[in-house]
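**Student:** Here is my input, please return the structure:
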Amino acid sequence: MKQLLSLLVRDQAGVLNRISGLFLRRGYNIDSITVGKSERPGLSRMTIVLDVEDEKAAEQVKKQLNKQIDVIKVVDLTHRSVVARELALIRVNATMAERAEIDHIIQPFRARILDVGRASVTVEVTGSSEKIDALIELLRPYGIKELARTGLTAFARELDVSAEAEAKSATGA
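**Tutor:** Coordinates of the predicted model:
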């Protein structure tokens, strides 16, 4: 099962290494991890997508993260309504004749060509992982020379309908 976590951590050397080491020791595969400065000085936000066996393992991961001294807050976004995006850069083989074709393919994805070389174009796309996967599959027949993906970055929606419904059912409202 996929687990989506958002962590607020101290912005210090070694924090990423300690957190990824925790997953290594437990044998969990990190599907993606993004880290960057947060809205609070001295703190960074990590978005982690993990592959865990079940709900029990997911709970164990959260408990272990909360024990880490550099972790300020852990939010499990797995079953919540989220705003999530990923960025990908895709360098595709493209002859002069194919460039217009590729431009036509990427338009519905709101992707754009960032760079044009002699024999290739570099496409930038942001969106859900599924959207990016779909565009990659459409570009694959042209020949993908290079591909770089950022991994998922996510927030819980401000008005989380699923969390509100869950809270109402728990209180009997």
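**Student:** CA atoms for contacts and neighbours, from now on please.
**Tutor:** OK.
**Student:** which residues touch the residue nearest to residue 95 when sequence neighbours are not counted?
**Tutor:** Of all residues not flanking residue 95 in the chain, residue 119 sits nearest, at 5.6 Å (C-alpha to C-alpha, 6 or more residues apart in numbering). The neighbourhood of residue 119, defined by C-alpha atoms under 8 Å, 6 or more residues apart in numbering, consists of 93, 94, 95, 96.
**Student:** Settle this for me: residue 62 is touching residue 71, isn't it.
**Tutor:** No - if you go by C-alpha atoms under 8 Å, residue 62 and residue 71 don't touch, sitting 10.7 Å apart.
**Student:** So for these two, which residue has more residues nearby?
**Tutor:** Neighbours per residue (other C-alpha atoms under 10 Å) separate residue 62 from residue 71, with residue 71 holding more: 19 against 14.
**Student:** please give me the structure for this one as well, since I'd like to look at both together:
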Amino acid sequence: MKIKQSEAERHVLNITVDNEAGILAKIAGLFTARGYNIDSLTVADISENHSVSRITIVTNGPPHVIDQIEAQLDRLVPVHRVVDLTQAGPHVERELALVKVSGVGEKRVEALRLADIFRARPVDTTTGSFIFEITGPPDKVDSFIALMRELGLVEVGRTGVVGMMRGPEAA
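**Tutor:** Next up is the predicted model:
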């Protein structure tokens, strides 16, 4: 089923699961079998005894498709909870990226100036390149990378989105 870009909406899903072998494959398989794309995927252990993990998936689709995905995820046995942060209300999203930029002279100075504006931190430096660490919402990371392309972008590594509801209640 091909989704028109105009109908597709970006959604951030938080899925709390038992930390067991194969669960990530089951969830990815659910998306693959139905032709849905995963734009970003992160997984982390979130319990003291290592029994529960949180999977954060960024995907696109019209509301009825996202509802279908949530319902199918809820039916998987090791899934405890599925929350669409996009629909649930105010939330915080962050991503970390390492951005390698080569350059000398004026381009080097400009890369450092832009990094300062974006609060990107140089974590490695040589006479011909930098590796910057940047964290923030995905659009901030995208903007920084786009500017670095003009100055000598060499390589990018991104963690994927992690999201959490604002306020005292867990999601």
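**Student:** quick one on the thing from earlier: could you tell me which of the contacts of residue 119 of the first structure belong to helices?
**Tutor:** Among the contacts of residue 119 of the first structure, DSSP state H puts residue 96 in helices.
**Student:** burial count for the aligned partner of residue 74 of the first structure in the second structure?
**Tutor:** In the second structure, residue 74 of the first structure lines up with residue 82, judged by TM-score structural alignment. Residue 82 of the second structure is flanked by 21 other residues according to other C-alpha under 10 Å.
**Student:** Three-state assignment for residue 82 of the second structure, please.
**Tutor:** For residue 82 of the second structure, the assignment made with DSSP: H, G, I helix; E, B strand; the rest coil gives strand.
**Student:** so what's it up against?
**Tutor:** Counted by C-alpha under 8 Å, 6+ apart, residue 82 of the second structure has contacts 13, 14, 15, 16, 70, 73, 74.
**Student:** which one of those residues sits closest to residue 31 of the second structure?
**Tutor:** Closest approach to residue 31 of the second structure among those (C-alpha to C-alpha): residue 73, at 9.7 Å.
**Student:** For the closest one, give its distance to residue 27 of the second structure.
**Tutor:** 7 Å (C-alpha to C-alpha, to the nearest Å).
**Student:** just to revisit the earlier point, scan the contacts of residue 82 of the second structure and report the most crowded one.
**Tutor:** For the contacts of residue 82 of the second structure, neighbours tallied by other C-alpha under 10 Å; top is residue 13, 26 neighbours.
**Student:** Look up how far residue 118 of the first structure lies from the counterpart of that one in the first structure.
**Tutor:** By TM-score structural alignment, residue 13 of the second structure lines up with residue 5 in the first structure. Distance, residue 5 of the first structure to residue 118 of the first structure, by C-alpha to C-alpha: 42 Å.
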